[in-house]
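Colleague: what follows is a predicted protein model with its sequence.
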Amino acid sequence: MNLALIAGAGRLPATLAAALAGRDWRAWHLEGFAPEGLASVPFRVETLGSLIATLRAEGVSEVCFAGRIARPELNPSALDMATVPLVPRMMQALGQGDDAALRTVIAFFEEAGLRIVAPQDLAPGLLDVPNVGAPSERDRADIARAVAVHRALAPLDVGQGCVVARGQVLAVEAMPGTDWMLESLGRIEGRPGGGVLYKAAKAGQDRRIDMATIGPETVTRAAQAGLAGIAVAAGDVLVLDPDALRHRLAATGLFLAPA
């Protein structure tokens, strides 16, 4: 086996697995964040050191992280001996932002001689964003505003998306994620109609991990929120099930545009 897939929740791991024909690989997932439609072996953060040792013993040379996880709680009583030496750095990382925590985890794997590869390196088609529909002039102004807001917030390690309508910032993505952000729009009284969901990587983000994604469900939730469309930064967002995405865009009348 030469590739280990560290899978998280959502459809990305199964989508990626479909592109791995001919590769010798196996999947693991952090307990509590099993992927959809993909068989994988669970592990706990308290046994991370043992997982890394297992990968090395099984001849793994490359590791790919794909899917959503939340920051786990560390139970000291569940630590195994292989993970104890990592604890000081793990505790420091868990007290920082998401990017810092992920960089620390990556460092553990790289220090063991394992190469981290990005999902888009294994399946370049994930970066192909369909250009569907045409934003209005008002939409384009909202996109420009969203890009400016995202760039201003990116150094704070807040999130990968925001929603703008008629120049007003309605929501900024944080830990609960895009779905929660879009659902929350329904609770805003007197909000302006229309609006745009914008998604992009954070400034300085390691694009090998934690890439933003969009898929058919993103379109459905954006339509339910009353938005006019979606804009993404080219090369920053992974696209799941592009054919279904196009059909959903056509059915809802939303646009999808590069920004």
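Modeller: Nice, thanks for sending it over.
Colleague: make it CA atoms for all contacts and neighbour counts henceforth
Modeller: Noted.
Colleague: in the longest helix seen in the chain, what's buried?
Modeller: Assignment by DSSP state H gives helix 137-153 as the longest helix of the chain. For helix 137-153, the neighbour count (16 or more other Cα atoms under 10 Å) marks 139, 140, 141, 142, 143, 144, 145, 146, 147, 149, 150, 153 as buried.
Colleague: wait, what's in contact with the first one?
Modeller: Put plainly, it is residue 139. 165, 166, 195, 196, 228 (Cα atoms under 8 Å, 6 or more residues apart in numbering).
Colleague: any chance of the buried residues of helix 137-153 in a markdown table, plus distance to residue 207?
Modeller: Output for these, formatted as a markdown table (distance: Cα to Cα, whole Å):
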| residue | distance to residue 207 |
| --- | --- |
| 139 | 28 |
| 140 | 26 |
| 141 | 27 |
| 142 | 26 |
| 143 | 22 |
| 144 | 23 |
| 145 | 24 |
| 146 | 21 |
| 147 | 18 |
| 149 | 20 |
| 150 | 17 |
| 153 | 18 |
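Colleague: closest to residue 90 out of those residues?
Modeller: For the buried residues of helix 137-153, the closest approach to residue 90 (Cα to Cα) belongs to residue 153, at 25.5 Å.
Colleague: so what's that closest one up against?
Modeller: Listed by Cα under 8 Å, 6+ apart, the contact set of residue 153 is empty.
Colleague: same question for residue 34.
Modeller: Applying Cα under 8 Å, 6+ apart, we find residue 34 in contact with 7, 8, 9, 40, 42.
Colleague: 10 Å instead?
Modeller: 7, 8, 9, 10, 13, 28, 40, 41, 42, 67, 68, 69 (Cα atoms under 10 Å, 6 or more residues apart in numbering).
Colleague: if I look at the third one, how far off is residue 58?
Modeller: To residue 58, residue 9 is 25 Å away according to Cα to Cα, to the nearest Å.
Colleague: and these two? which has more neighbours close in?
Modeller: residue 9 (19 against 12; other Cα atoms under 10 Å).
Colleague: let's bring in a second one:
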Amino acid sequence: MLALIAGRGDLPKAVALAQSVRPLVCAVDGFAPNDLVVDYSFPIEKLGGLLRFLKAQGVTQVCLCGGIDRPSFVITRMDIWTVPLVPILLRALKLGDDGALRAVIDVFESRGIAVRAAHELAPDLLPAAGVLTQAEPDQQAAIDALAGDQEIQEMGRKDLGQACLIRDGAVVQCEADSGTDAMLLAGGDDAVGALFYKAPKPQQDRRADLPTIGLDTAKRAVQMGLRGLVIEAGGVIVLDQDKVIETLDQNGLFLWVREKGAA
């Protein structure tokens, strides 16, 4: 049996709808997914209780999908089943994004529960490589995308963020803990005419937190005056692909699903 460990946003619903049998939906308190009935809610301090519940339900696979901010850990809220996990959880909260997710994945796998990637369960979420819009990237976009490759390498070393804004070969804004939308807003006037670039970090475990864009990203790109979007082929999920492409086409922006390193 499959369970979704769901966060906010539309990704959990997209994964759930791609399954022939409805998965169990579990959500971290305060981060319920959009338009999806939650079967079990839990705070991070009761992760042990969640594991016990999953085993009782016969769950053998989970998918970590949706957005979750880095939580605090309040010892007084903890249940008895989470006590053995305290050292792991406290250490995870001090790590970067990927390090923290790897620690959580290890917790599930140590209990005999396999962790499946969202794009493995719903392969249509990964678009085919190529330019998907009427507008096409120019030579400057190719130069900016190469700068994006380099910046993601640096972000990987810091284990923070998966996106940046680039204009004329220079990075003008990078994603941090606050997320993609906050990065776009922070770009301000520097975002006008810039390229949006998004890709997985080099060392990232792709079973969780694969980069995602959707209709909100497309609308924000239009609002901020970007030239277009470049995402790594096979490495970035696109939700509501038809609506994303329609929005970009209506406003003259391009979407380039680019093979890593392509010129």
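Modeller: Now that the structure is in, tell me what you want to look at. Bear in mind that the values here come from a model prediction, so they are computed numbers and not experimental data.
Colleague: most widely separated two among the contacts of residue 139 of the first structure?
Modeller: 166 and 228 (11.1 Å).
Colleague: identify the residue of the first structure aligned to residue 180 of the second structure.
Modeller: Alignment note (TM-score structural alignment): residue 180 of the second structure maps to residue 178 of the first structure.
Colleague: excluding covalently adjacent residues, which one is nearest to that match?
Modeller: Counting by Cα to Cα, 6 or more residues apart in numbering, residue 178 of the first structure lies nearest to residue 161, which is 7.2 Å off, once chain neighbours are set aside.
Colleague: that neighbour matches what in the second structure?
Modeller: Counting by TM-score structural alignment, residue 161 of the first structure corresponds to residue 163 in the second structure.
Colleague: what ranges does the first structure have for its helices?
Modeller: Using DSSP H, the helices of the first structure run over residues 12-17, 48-57, 87-94, 98-111, 119-122, 137-153, 178-184, 216-224, 242-252.
Colleague: nearest to residue 233 of the first structure, of those helices?
Modeller: The closest of the helices of the first structure to residue 233 of the first structure is helix 137-153. By Cα to Cα, the value is 8.8 Å.
Colleague: mean per-residue distance, that closest one to the second structure?
Modeller: Superposed on the second structure, helix 137-153 of the first structure shows a mean distance of 1.8 Å to its aligned residues (mean Cα distance after the TM-score superposition for the first structure).
Colleague: who are the contact partners of residue 235 of the second structure?
Modeller: Taking Cα under 10 Å, 6+ apart as the contact definition, residue 235 of the second structure lies against 119, 126-127, 198-201, 206, 210-212, 257-260.
Colleague: change it to 8 Å
Modeller: Going by Cα under 8 Å, 6+ apart, the list of residues near residue 235 of the second structure reads 126, 199, 200, 210, 211.
Colleague: how close does it get to residue 201 of the second structure?
Modeller: Distance from residue 235 of the second structure to residue 201 of the second structure, by Cα to Cα: 10 Å.
Colleague: residue 28 of the first structure -> the second structure?
Modeller: Aligned partner of residue 28 of the first structure by TM-score structural alignment: residue 26.
Colleague: ok, its match touching residue 5?
Modeller: Yes. Using Cα atoms under 8 Å, residue 26 of the second structure is in contact with residue 5, at 5.0 Å.
Colleague: contact partners for residue 2 of the second structure?
Modeller: Counting by Cα under 8 Å, 6+ apart, residue 2 of the second structure makes contact with 23, 24, 59, 60, 61, 62, 63.
Colleague: just the buried ones among those, please.
Modeller: Buried among those (16+ other Cα under 10 Å): 23, 24, 59, 60, 61, 62, 63.
Colleague: can you list those in TSV and add distance to residue 132 of the second structure?
Modeller: Output for these, formatted as TSV (distance: Cα to Cα, whole Å):
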residue	distance to residue 132 of the second structure
23	31
24	34
59	38
60	37
61	33
62	32
63	28
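Colleague: of those, closest to residue 87 of the second structure?
Modeller: The closest of these, once distances to residue 87 of the second structure are taken by Cα to Cα, is residue 62, at 22.4 Å.
Colleague: if I pick the residue nearest to residue 178 of the first structure, what's in contact with it?
Modeller: 150, 172, 173, 178, 197, 198, 199, 200 are the contacts of residue 161 of the first structure under Cα under 8 Å, 6+ apart.
Colleague: ok, residue 29 of the first structure - contacts?
Modeller: 6, 7, 8, 35, 40, 41, 42, 43.
Colleague: for residue 7 of the second structure, that is, sorry about that
Modeller: Counting by Cα under 8 Å, 6+ apart, residue 7 of the second structure makes contact with 27, 28, 31, 32, 33, 65, 66, 67, 68.
Colleague: ok, the residues you listed in the first structure: which stay?
Modeller: Compared against the first structure with both residues aligned by TM-score structural alignment, their matches' Cα atoms under 8 Å, those retain 27, 28, 31, 32, 33, 65, 66, 67, 68.
Colleague: dump the residue contacts of the second one.
Modeller: Neighbour list for residue 28 of the second structure: 5, 6, 7, 41, 42, 43, 44, 68 [criterion: Cα under 8 Å, 6+ apart].
Colleague: my read is that residue 5 of the second structure contacts residue 61, right?
Modeller: No. Judged on Cα under 8 Å, residue 5 of the second structure makes no contact with residue 61 at a distance of 10.3 Å.
Colleague: which of the contacts of residue 29 of the first structure show up in the second structure as well?
Modeller: On the basis of both residues aligned by TM-score structural alignment, their matches' Cα under 8 Å, what survives of these in the second structure is 6, 7, 8, 35, 40, 41, 42, 43.
Colleague: quickly note the distance from the fifth one to residue 4 of the first structure.
Modeller: Distance from residue 40 of the first structure to residue 4 of the first structure, counting by Cα to Cα: 10 Å.
Colleague: alright, I will stop here.
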